[in-house]
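1. Generate coordinates for the sequence data below:
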Amino acid sequence: MVKAINYVKQSISRRFVVLMLSVLTLIIAGALAALWLNYTTLEQYRKIENELKRKQELVSEISYHTNQLFFRVRGYYSFKNKQEYAEIFQEKKELEQSLAAFSKLKLSPEEIELTKSIRHFFDEYFAVTLPKAVGMVERDDYDSLRKLSSSGVNQTVNELVAYANEFKKNSELELKKESEELSNVISGQGFLFLIYFLGILLAAVWVTFRVARDVGTPLTQLSSATDKIARGEHVMMPEMDRSDEIGHLSRSFHSMMVQIQTKEEELLMQNEELQAQQDELQMQQEELQEALAKTEASERYLEKRNRLIMSLANTLNKQELLTSIIHNMVEVTAADKGIIVLLNQSRDHAGFGIAPEGIRQFLDQLESGMLIRIRETLLPYQLKRKQTAGERGYHVEEAYGHDLFLPVLSAKNELIACMVLTRLGKSATEPEMKEITGLAKQISLSLEKLDMYEETEKQRQLTQDILDTIQEGVQLLNPSGVTIQVNRKMFEILGQSQPGGQVHTPHELLFPYLQKYVSEPEKMLAFITDAVIGKARSAKTFVYEVNLEQKRYIQMYDVPLYRGTDKLGTLLVHRDITREYEIDQMKSEFVSTVSHELRTPLASVLGFAELLLHKQLSPERQRKYMQTIHQEATRLTNLINDFLDLQRMESGKQNYNMTPLNLIEIVKEAIELQRVNTRLHRFVFEPKQPLIPITGDADKIRQVITNLLSNAVKYSPAGGPVEITCEEENGFVKLDVSDQGLGIPEESLPHLFTKFYRVDNSDRREIGGTGLGLAIVKEILGFHQGTIDVSTEFGRGSTFTVQLPLAPDEQRLGQEEAAVAVHPQKISTGGQIVLVEDDVNLAELLRTELESSDFTVFHFANGREAVQQIAKLQPDAVVLDLMLGAGMDGWQVISEMKENQEASRIPILISSAFEEKNKAWELGAKGYLVKPYHPKMLTEVLNVTIAKRERAGQIYVPDPDTKSDALSEEKEDDQEK
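-> Predicted structure coming up:
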């Protein structure tokens, strides 16, 4: 026990813990005792209360069930109701349950006796009284029943009910009594708790006193001693005979105090030495601060210079560079303002701290100022001058400014710029001049680099402009397959609106775009990859299809770029071959169509010709077959003429005989020609006036109208009306040809007047045609300064509208003149004709025709022989084919005849399948007779020629459709010429 007490005394914390645990133990024990006492009192009260309430409930139930039982008995007595009788026994059962529950409670002797008497009463009632009463009711003996009821049964029941009421009152009194007793007990317990609380309070005060005495007092003594030591007083600490922390602290403090006093003298001595050292450190600190200030100044200068150098390297814009140079130079050199001027043609410049008027003045006087000295010496120069009023500001005394003129020299030691830096009140020293000159060299390098960049950029832009003018897409890839440059055409091919220029896109990144718009992206990407890596390929080009708003076909080929043996990249060239592709497609279709269009009539001609040669036929059938052969031959002739017309138009060799015409008559002629070829169509033409004058080639205008009417008939296979309207409108004649046929799809309208183009629909494939008709129509109208338009509704028909300029008033023709122009007079004569033709069959045909008109014909197939015989025969005219067989051609025959004096005046009529009108015109011709032509035309021309009887060596080249009187007029013109 003593060891435990000593162990506790050795520590303040142990003492405090033991005291607190002791007080806490007393508090907990008292609280538990108070709780237990209060709990037991309440539980006893609840138990008594519950028992009394349960008895009260059961007595009430017994009273209730008794009343109900006799209520049911009376009901049965009154009404003999079996239901009421059954309810009697139900109430009996519940009454017995309540009695059984009441008997299980803790009962007083009186209550036990009461319970027995109730049981005895009801047993006797149900065993004796109730059966008697039921029998009386069954017998309707109500007098006996009233006697039985007044025999004391009701009295017993009333007593039972009275007892129940009295028992309820007694129970309530008992509960009230128990409640008062519980209140008294709780009041006593509260008094005990107050005493307990006061005891706890006293214990706490005692613990506080002990802590203050054992801990507070020693600490106060130590604190007081510490204050005295701090004031330098001598302190004698009392000895504390304690083994706890305070005792240890007191002894340690006493020992420390002795040591402090012992070393105080040593510290005073050391303090004097430290004071001396501090003075020395102060001097060193001042030196270091001065050195630091110089270092910081150098750092700021280097930072400004670095900023200048960075600004020289961070921009390639000339104006930005000049502005950055002058700003940083003013800051680096501690100048107040400055200006830099490039000595180029545009005098690019930038200023800092100078008004715009001052800059303009400096630029205007630049060549007559200090720049002269700088050009001569190429050295910096500093000028001292008086400050201007603006520079002095509010200073009234005289002050000076220093302008430093600094040359900027190129690597070739040429002056490329001049810079002026101004300091107010301070000049530049020699070291500063050297530093500024060094900075000028940096500026020179930057300006030269900028000039090189601008020149390179000009060359690059020139190269790009050249690439952009190329009508082929150009794509440059580096050896890694990255697209580094394209031209504008390349973007157009890909459906982009960007301008050409430098890009940076690996060709693999193009694959999503290719997948979206190119028909075979995998093959195209493989071709590009092979081109980049230089893989050998069988195909040198690749054609791909771009599916944009309009489908386009692009041909791509690659060209490797080398510098020496090093491969610099690959050039991909994309050529838009859409037009060529479409023309090729149309040509393929055209060849197929023409093959059909040629073979079909030829088959008919050959077939009917064989029938005529090998079979005996009646004259009617022979005539019919000959008509068929003639029709098919005419069809072939028209087809060939279409080809030749288009070729002449495209080459610019088509000739037009422009004369005044009546468009109404030409339309009527064309309608009559078409009316013969169809029975399903009805032509509606009701002109409002008999004459609409135009100027044009009658045959070509007739060809235009015939083509439009023919198309209207062909593309309305079901028949119907073909309406033609013709009227004057604003100096033009407007001709409409409308049908109610198949119509034209909207997507075909842009290509409708393109040669070889045919609408590719199944319902049109059975309709013949070469796709040349409308192209020829447009060419003819273009020469006549006319136009053609179309309006259509698919499946409902089309309307073609032609507009031609009206003829001037002075060229209008009368109806009689037009009739004369169409129906020439025939002149019948005879004479000798030399026919030079290498085709035997054609020569025989022409001989037969001429001999039937009383001409004597001499035929020669060889040009040399013909020239010899012409000189001997001296014929009235020569009919000459230009393309002969072996030997001389037609032109050589003409040349030989012109050189022969005897044959030079004989008229020559050129008859050829080739058109050489330009060459013929050089010889004085005004027309051409083109094979095939009707033999009667040759007869008419010869009649006109011989009738004149003027042999002047004229060369007649009549147009195959030109009438006789027109030819005679041409001949007369030639003779006059």
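
2. hey, let's count contacts and neighbours off CA atoms from now on
-> Fine.

3. which residues of the stretch 451-600 of the chain fall in strands?
-> Residue ranges of the strands in the stretch 451-600 of the chain, as given by DSSP state E, counting those that start in this stretch, are 473-477, 482-486, 501-506, 541-547, 551-563, 566-576.

4. Among those, show me which one is buried the most.
-> Greatest average neighbour count among those goes to strand 473-477 (a mean of 24), per mean count of other CA atoms under 10 Å.

5. What lies in contact with that one?
-> 467, 483-491, 493, 532, 569-576 (CA atoms under 8 Å, 6 or more residues apart in numbering).

6. Kindly report the same for stretch 650-657.
-> 645, 648, 696-698, 700.

7. Let's see the PyMOL selection covering just the buried ones among these.
-> The following PyMOL line selects those of the contacts of stretch 650-657 that are buried, judged by 16 or more other CA atoms under 10 Å:
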select buried, resi 645+696+697+698+700
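
8. Report the central residue of this structure.
-> In the chain, the centroid-proximal residue (CA atoms, centre = their mean) is Q496; its distance is 11.3 Å.

9. now the strands of the stretch 451-600 of the chain as TSV including distance to L611?
-> Conversion of the strands of the stretch 451-600 of the chain to TSV gives the following (distance: least, CA to CA, whole Å):
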stretch	distance to L611
strand 473-477	61
strand 482-486	69
strand 501-506	73
strand 541-547	52
strand 551-563	51
strand 566-576	54
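
10. Second chain to compare with the first, below:
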Amino acid sequence: MLIFIFRKSFHARIVTMFIVVLLISLCAAYMFTYVFYPEHHRSEQSLSTVEDGINALLLSEEAASIADLEANAREHQATLTVLDEEQQLQYRSEAAQPISDASIHNFSSLSEGESSFVFKGTEELFEIAIARPINGELHTLVYQVDLSAESQAVRDIIIASLLVVFIVGSILFLIASTPIVSPINLLSKAAKKMATGDFSVYIQKKREDEIGELVDNFNYMSKELQKVENMRQEFVSNVSHEFKSPMTTINGFTQAIRDEVVKENEREEYLAIIQSSTQRLSRLSDHLLQLASLESEHHPLQMTSYALDEQIRRVILATRLLWEEKHIDIQVDLPSITIEADQDLMEQVWMNLFTNAIKFSHSHGTIWVNVIVLPQQIKLVVEDEGIGISEEHLPYVFDRFYTVDEARTPEKSGNGLGLPLVQRIVDAHGFSIDVQSKITEGSTFTVTIMPSVSYD
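-> Have a look, this model is predicted:
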């Protein structure tokens, strides 16, 4: 379980690495101070000797003479100062420090067998005062233990230990951090490549923790950006093609008219072609602008409540010349329905769907426009008996500039922006659109309108 967590969690790996490095560093410092720093032994032994000496001095009985007391003090690494009953100096070892008046005053209150302890931090000196009889007279024995050497040894040991921890810890962290920093460096280099426009970069995943997840997300981002780049290039290519074709037509026929190589009876026909190409360019520009506005999510929707059935009837009437020209029968089933939406944008949806149905229907065919009312939604269905769409093309009918009619015949050609625009408008409203089609059997487009709907 712990191994699984260690492999899956970058945080657990960092914490574990820190604990391991800290423990190894402390062990290394301990071994260094004991094996390579013998002063530690000496200071420890010295402190132990001083402790034993203090205990021995406190437990000592009446001494025969000051010389015996001096020998006893020297044996326990202490100096001796002897004060009489009047606290007057009677004896002081050569290495003994002078006793302050304040200390002498405190010692004067000691009774036989009592002791006093004073530690002078600034001088690193430990004073032990004991009231003991010498030759039948009460004296104050003041032992001074110099701890400066031991204190310095302790400071040296601490500094050496910290240095060992720092050096060993730094080396171990440097080694342990390599597997962590390595993929981050790879990500940084890959990001720089992507910044130059190279989206083909791929980083091999070697771990299952958060770094591995980051690598997966980076590779996914790289793949998606590559798709976007391909779409951008395809978009530029398609736009260039869509603009170039009518521009070439306009330029060619205009030049022909200016050079007077066009017969008088053909001039009107050429002007009509020029006008048609101009209108095509205008529609293309309008669609591109609308798509850009809708995809930027800055296009405000002018939401109003209006009669959907009346809007559909207006669209059918507006296209009457088109479906009458092909002798198409229109079958309509529209109950009175009120919806809340952007009326102008939704009119473009119905216009695109209906004109597409007319465009790809056979002469003397039938188009059905029906509304299916459900408890929480309505479905508006536009169905035709036209040429249909093959299964392989269905997933792409809402892609920009995608056209099913590969032959691009004049009567069926388009710029491939109508259905993408329909989908963006439907999505902006929170509605949905679906298409079902079979080749030679026709197509069915269904727009599902969510709540805020009322009907009679």
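
11. one step back: return the distance of the residue nearest to the centre of the first structure relative to M490 of the first structure.
-> Distance of Q496 of the first structure to M490 of the first structure, computed by CA to CA, to the nearest Å: 9 Å.

12. Tell me which stretches of the stretch 1-150 of the second structure form strands.
-> 79-83, 89-92, 115-120, 125-134, 137-146.

13. Could you dump those into CSV with mean neighbour count added?
-> Below are these laid out as CSV (neighbours: other CA atoms under 10 Å):
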stretch, mean neighbour count
strand 79-83, 24
strand 89-92, 15
strand 115-120, 13
strand 125-134, 21
strand 137-146, 23
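
14. And R314 of the second structure, what's its match in the first structure?
-> Using TM-score structural alignment, the equivalent of R314 of the second structure in the first structure is E669.

15. what's the helix or strand for its match?
-> Element membership for E669 of the first structure (DSSP states H and E) is helix 663-676.

16. Whichever helix or strand comes after that helix: average distance to aligned residues in the second structure?
-> Next in sequence after helix 663-676 of the first structure, counting helices and strands by DSSP H and E, comes strand 681-685. The superposed strand 681-685 of the first structure is, by mean CA distance after the TM-score superposition for the first structure, a mean 4.4 Å from where its aligned residues fall in the second structure.

17. show me the contacts for I257 of the second structure.
-> By CA under 8 Å, 6+ apart, I257 of the second structure lies in contact with R267.

18. coming back round to it: would you mind saying which of the strands of the stretch 1-150 of the second structure lies nearest W350 of the second structure?
-> Among those, the nearest to W350 of the second structure by CA to CA is strand 115-120 (98.9 Å).

19. I would like the residues contacting that closest one, please.
-> Residues from elsewhere that reach strand 115-120 of the second structure (CA under 8 Å, 6+ apart): 58, 107, 110, 125-131.

20. Kindly reformat those residues as CSV containing distance to P335 of the second structure.
-> Below are those laid out as CSV (distance: CA to CA, whole Å):
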residue, distance to P335 of the second structure
L58, 114
F107, 115
L110, 116
L125, 107
F126, 107
E127, 110
I128, 111
A129, 114
I130, 116
A131, 119
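
21. so which pair among these is furthest apart in space?
-> L110 and L125 (20.6 Å).

22. ok, for A807 of the first structure, nearest residue in space, not its chain neighbours?
-> Leaving out its chain neighbours, the residue that sits closest to A807 of the first structure by CA to CA, 6 or more residues apart in numbering is I694, at 4.2 Å.

23. what's the counterpart of the one you found in the second structure?
-> So I694 of the first structure corresponds to I339, using TM-score structural alignment.

24. tally of neighbours for its match?
-> 21 (other CA atoms under 10 Å).

25. what inclination does the helix or strand harbouring it have with respect to helix 308-318?
-> Using DSSP H and E, I339 of the second structure sits in strand 337-342. On the basis of axes from the mean of the first three to the mean of the last three CA atoms, to 10 degrees, strand 337-342 of the second structure is oriented at 80 degrees to helix 308-318.

26. before we move on, back to that, how about the contacts of stretch 650-657 of the first structure in CSV, adding distance to Y64 of the first structure?
-> Formatted as CSV, the contacts of stretch 650-657 of the first structure follow (distance: CA to CA, whole Å):
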residue, distance to Y64 of the first structure
D645, 135
R648, 136
G696, 137
D697, 138
A698, 138
K700, 135
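
27. Which residue ranges of the stretch 301-450 of the first structure form strands?
-> Using DSSP E, counting those that start in this stretch, strands in the stretch 301-450 of the first structure cover 337-342, 349-352, 381-386, 400-409, 415-424.

28. Run the angle between the last one and strand 400-409 for me.
-> Angle between the axes of strand 415-424 of the first structure and strand 400-409 is 160 degrees (criterion: the same axes, to 10 degrees).

29. how distant is strand 415-424 of the first structure from the center of its chain?
-> Relative to its parent chain, strand 415-424 of the first structure has a centroid offset of 53 Å by CA atoms, centre = their mean, to the nearest Å.

30. same deal with the fourth one?
-> Counting by CA atoms, centre = their mean, strand 400-409 of the first structure is centred 57 Å from the centre of its parent chain.

31. Same check on the first one?
-> Its chain's average C-alpha position is 48 Å from that of strand 337-342 of the first structure, according to CA atoms, centre = their mean.

32. can you check the third one too?
-> Computed by CA atoms, centre = their mean, the separation of strand 381-386 of the first structure from the middle of its chain amounts to 64 Å.
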